[in-house]
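K.L.:
missing the sequence, but the structure's below:
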């Protein structure tokens, strides 16, 4: 199914690299449209992990940072999977469709996630599988595109994390500067929807969608950052990705200790540099005043900014926000930090933004 879908996208002008849509011929204009207008994006660079079986709910409840019991046909959630030391192995969106659970995550992390989770299945009646070929997925952002999407369903999600179904489609509302949704479905339904949306929205590459995640302050974990952060460092609890009341799960003790007893020294911020080189996830930050041997922080994700320079999410030592922090080393581009579009806890707000 994916090969046919990719052929369809190429006929529409898509430039693909390793199965990911890089752009539709105008990457700068596509990123500008993401922040200022309407876009429709192929999301094949995200994979899907399916969890099903009589014990699926109990199994996931013992593994993930969020309260899986809140996920149903009409509600999705962000969540994380941790190492026993409380470090993030993955951040994903969890939703339901046709009685099965789906974890949407960067495609490169699906197989590692399957291998880790299967170690915990034991005698549970749970089936885990790579569902990347079973459903197509596209992203829709912008008021006109979303209004066109509304025509497809009798009821549309109104707030982030809400879900609606109809005409073979599953629509998951996600945070963004404009009305934004992820849409999942069979090939025929998604293809017809794409053709409809493309009359009012600009087809765009994966970079445009990543830019929207950055501006929404939504973290994605890529291989270079696996086990680099505890959830609070990437603000996962501030985007409804952590439950502190659900009970035990792998790594829970570390998360709870940080929440109730610890002092958070590093936090994720929205940032910008005037440099033209886009730092890869995991790139270290430099500051002469950083804690000895620990570095100033690291890049979570970065994309070219439509007006020039680079927009990024970066985890940084909070005490350095008003210092000179640079990408990589002392010669790297200087970073300007600001708060993402959600409130920090009161104790962190006086440390700079």
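P.N.:
Perfect, I can see it now. Small disclaimer: the values here were computed from a predicted structure and weren't measured.

K.L.:
drop to CA atoms for contacts and neighbour counts, all remaining ones
P.N.:
Fine.

K.L.:
helices of the stretch 201-350 of the chain, start to end?
P.N.:
Counting by DSSP state H, counting those that start in this stretch, one finds helices in the stretch 201-350 of the chain at the ranges 206-216, 252-260, 346-349.

K.L.:
closest to residue 328 out of those?
P.N.:
helix 206-216 (19.6 Å; CA to CA).

K.L.:
sorry, back to before: name the stretch among the helices of the stretch 201-350 of the chain that sits most buried.
P.N.:
Sort the helices of the stretch 201-350 of the chain by mean neighbour count, taking mean count of other CA atoms under 10 Å, and helix 206-216 sits at the top with a mean of 22.

K.L.:
now for that one, which elements pack on it?
P.N.:
Counting contacts by 3 or more CA pairs under 8 Å, 6 or more residues apart in numbering; DSSP states H and E, helix 206-216 packs against strand 20-23, helix 27-36, strand 39-42, strand 297-304, strand 310-317.

K.L.:
how about the nearest residue to the one residue sitting closest to the centre of the chain, chain neighbours excluded?
P.N.:
What sits nearest the mean C-alpha location of the chain, by CA atoms, centre = their mean, is residue 220, with 4.1 Å. The shortest distance from residue 220 to any non-neighbouring residue, by CA to CA, 6 or more residues apart in numbering, is to residue 91 (6.0 Å).

K.L.:
just checking, the residue nearest to the centre of the chain touches residue 299?
P.N.:
No. Using CA atoms under 8 Å, residue 220 makes no contact with residue 299, being 11.0 Å away.

K.L.:
in addition, the following structure is provided for comparison:
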């Protein structure tokens, strides 16, 4: 099974590409292998998420896989910080396509025992794959040139699965998606992206980046006021306020299959009844407090 992913992409080249990216993102790209892959956020000075990306470190470039339409805004932000750095930015959104293969064992040419980022041949094309958990099990985000799309898709095993089904599987697994859930503007620990969460996207040992001071304060405090939760209810509106007894206690993200993920106040517990945009729902899970943050 495989699903087309609406995407955008940036490529960083130049001798300072890794160090420059390292100083902008929340995770440790410098410490990743080559080739390697890390999930990361780009924060504002208040520590709030502006962009989420999966960042590929390759011998000749750094490749950022982003949600649809995100590349131009992130490129504009990054260019503001290029002063003496030897870095060039290229928006590859129009040239590349991405699909998610649900099971890595189903992808011809991919080595399930290999690293998280692999380049290999498929249907006469050179493709880039990244091990990504979007459904509760390891799959592969497969990136390839748009002009090779017909050949690559023809080589994939199984049937194409529509994007809403992928989102439904993601919500069952409790895995956040910053773009789809509308979690931009929140803090990393509030939406499952902290160390110990379902999608770790930060290192507390990597050094400075925009918003790092706020994250260091949160680490010292030990917890955020909100956590990632899964809500159950039929017909829940997306990106709506979550209330309890008339008080706003969070915000909901995408909805599929009777489930939504939400940023929710920590004092709520599984079984509590809430409303999402006025529609009744039940708190099904709440991400527990993790142990003292440590790099993984």
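P.N.:
Structure received. Remember, predicted model here, so these are calculated numbers, not experimental data.

K.L.:
now the TM-score, please.
P.N.:
The TM-score (TM-score structural alignment, normalised by the length of the second structure) is 0.86; 283 aligned residues with a CA RMSD of 2.5 Å.

K.L.:
can you count the residues close to the counterpart of residue 151 of the second structure in the first structure?
P.N.:
Using TM-score structural alignment, the partner of residue 151 of the second structure in the first structure is residue 192. As a burial measure, residue 192 of the first structure scores 10 neighbours (other CA atoms under 10 Å).

K.L.:
helix, strand or coil for residue 192 of the first structure?
P.N.:
Put simply, residue 192 of the first structure is helix when judged by DSSP: H, G, I helix; E, B strand; the rest coil.

K.L.:
just the one 3 residues further on next, same as before
P.N.:
Using three-state DSSP, the secondary structure recorded for residue 195 of the first structure is helix.

K.L.:
which ones are touching residue 180 of the second structure?
P.N.:
The neighbours of residue 180 of the second structure, taking CA atoms under 8 Å, 6 or more residues apart in numbering as the test, are 253-254.

K.L.:
still on that earlier bit, wait, which of the helices of the stretch 201-350 of the first structure is closest to residue 85 of the first structure?
P.N.:
Of all those, it is helix 252-260 that lies closest to residue 85 of the first structure, at 6.7 Å by CA to CA.

K.L.:
pull the residues that contact that closest one.
P.N.:
65, 85-86, 230-232, 244, 264.

K.L.:
distance to residue 140 of the first structure for the helices of the stretch 201-350 of the first structure - can I get that in a markdown table?
P.N.:
Converted to a markdown table, the helices of the stretch 201-350 of the first structure look like this (distance: least, CA to CA, whole Å):
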| stretch | distance to residue 140 of the first structure |
| --- | --- |
| helix 206-216 | 9 |
| helix 252-260 | 33 |
| helix 346-349 | 33 |
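
K.L.:
nearest to residue 80 of the first structure, out of the ones you listed?
P.N.:
It's helix 252-260; of the helices of the stretch 201-350 of the first structure, that one is closest to residue 80 of the first structure (CA to CA) at 11.0 Å.

K.L.:
what's that closest one aligned against in the second structure?
P.N.:
Residue span in the second structure matched to helix 252-260 of the first structure, by TM-score structural alignment: 212-220.

K.L.:
and the matching stretch against the first structure, how far off on average?
P.N.:
Taken over the aligned residues, the distance from stretch 212-220 of the second structure to the first structure averages 0.8 Å (mean CA distance after the TM-score superposition for the first structure).

K.L.:
for that stretch, the distance to its chain's centre please.
P.N.:
In terms of CA atoms, centre = their mean, to the nearest Å, the centre of stretch 212-220 of the second structure is found 21 Å from the chain centre.

K.L.:
residues near residue 289 of the second structure, how many?
P.N.:
14.

K.L.:
now the closest residue to it other than its chain neighbours: how far from residue 174 of the second structure?
P.N.:
What sits nearest to residue 289 of the second structure in space, not counting adjacent residues and going by CA to CA, 6+ apart, is residue 223, at 7.0 Å. As for residue 223 of the second structure, its distance to residue 174 of the second structure is 20 Å (criterion: CA to CA, to the nearest Å).

K.L.:
higher neighbour count, the two?
P.N.:
Set side by side, residue 223 of the second structure and residue 174 show more neighbours around residue 174, with 27 against 17, by other CA under 10 Å.

K.L.:
what residue of the first structure matches up with the more buried one?
P.N.:
Alignment note (TM-score structural alignment): residue 174 of the second structure maps to residue 217 of the first structure.

K.L.:
so what's the closest residue to its match other than its chain neighbours up against?
P.N.:
Nearest residue to residue 217 of the first structure, sequence neighbours excluded (CA to CA, 6+ apart): residue 340, at 5.2 Å. Contacts for residue 340 of the first structure (CA under 8 Å, 6+ apart) come out as 215-217, 269-270.

K.L.:
what do you get for residue 158 of the first structure?
P.N.:
Each residue near residue 158 of the first structure by CA under 8 Å, 6+ apart is listed here: residue 173.

K.L.:
repeat for residue 106 of the first structure
P.N.:
45-47, 220-222.

K.L.:
same thing but at 10 Å, please
P.N.:
Residue 106 of the first structure is in contact with 43-48, 90-92, 220-223, counting by CA atoms under 10 Å, 6 or more residues apart in numbering.

K.L.:
same check for the residues you listed, but in the second structure.
P.N.:
Checked against the second structure using both residues aligned by TM-score structural alignment, their matches' CA atoms under 10 Å, the contacts of residue 106 of the first structure keep these contacts: 43, 45-48, 90-92, 220-223.

K.L.:
which of those residues are buried, as a ChimeraX select command?
P.N.:
The buried subset of these, as determined by 16 or more other CA atoms under 10 Å, is captured in ChimeraX by this line:
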select :43,45,46,47,48,90,91,92,220,221,222
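
K.L.:
my guess is residue 281 of the second structure contacts residue 242, does it?
P.N.:
Yes. Counting by CA atoms under 10 Å, residue 281 of the second structure does reach residue 242; the two are 9.2 Å apart.

K.L.:
now the common contact residues for those two.
P.N.:
Common contact partners of residue 281 of the second structure and residue 242 (CA under 10 Å, 6+ apart): 231, 274-275.
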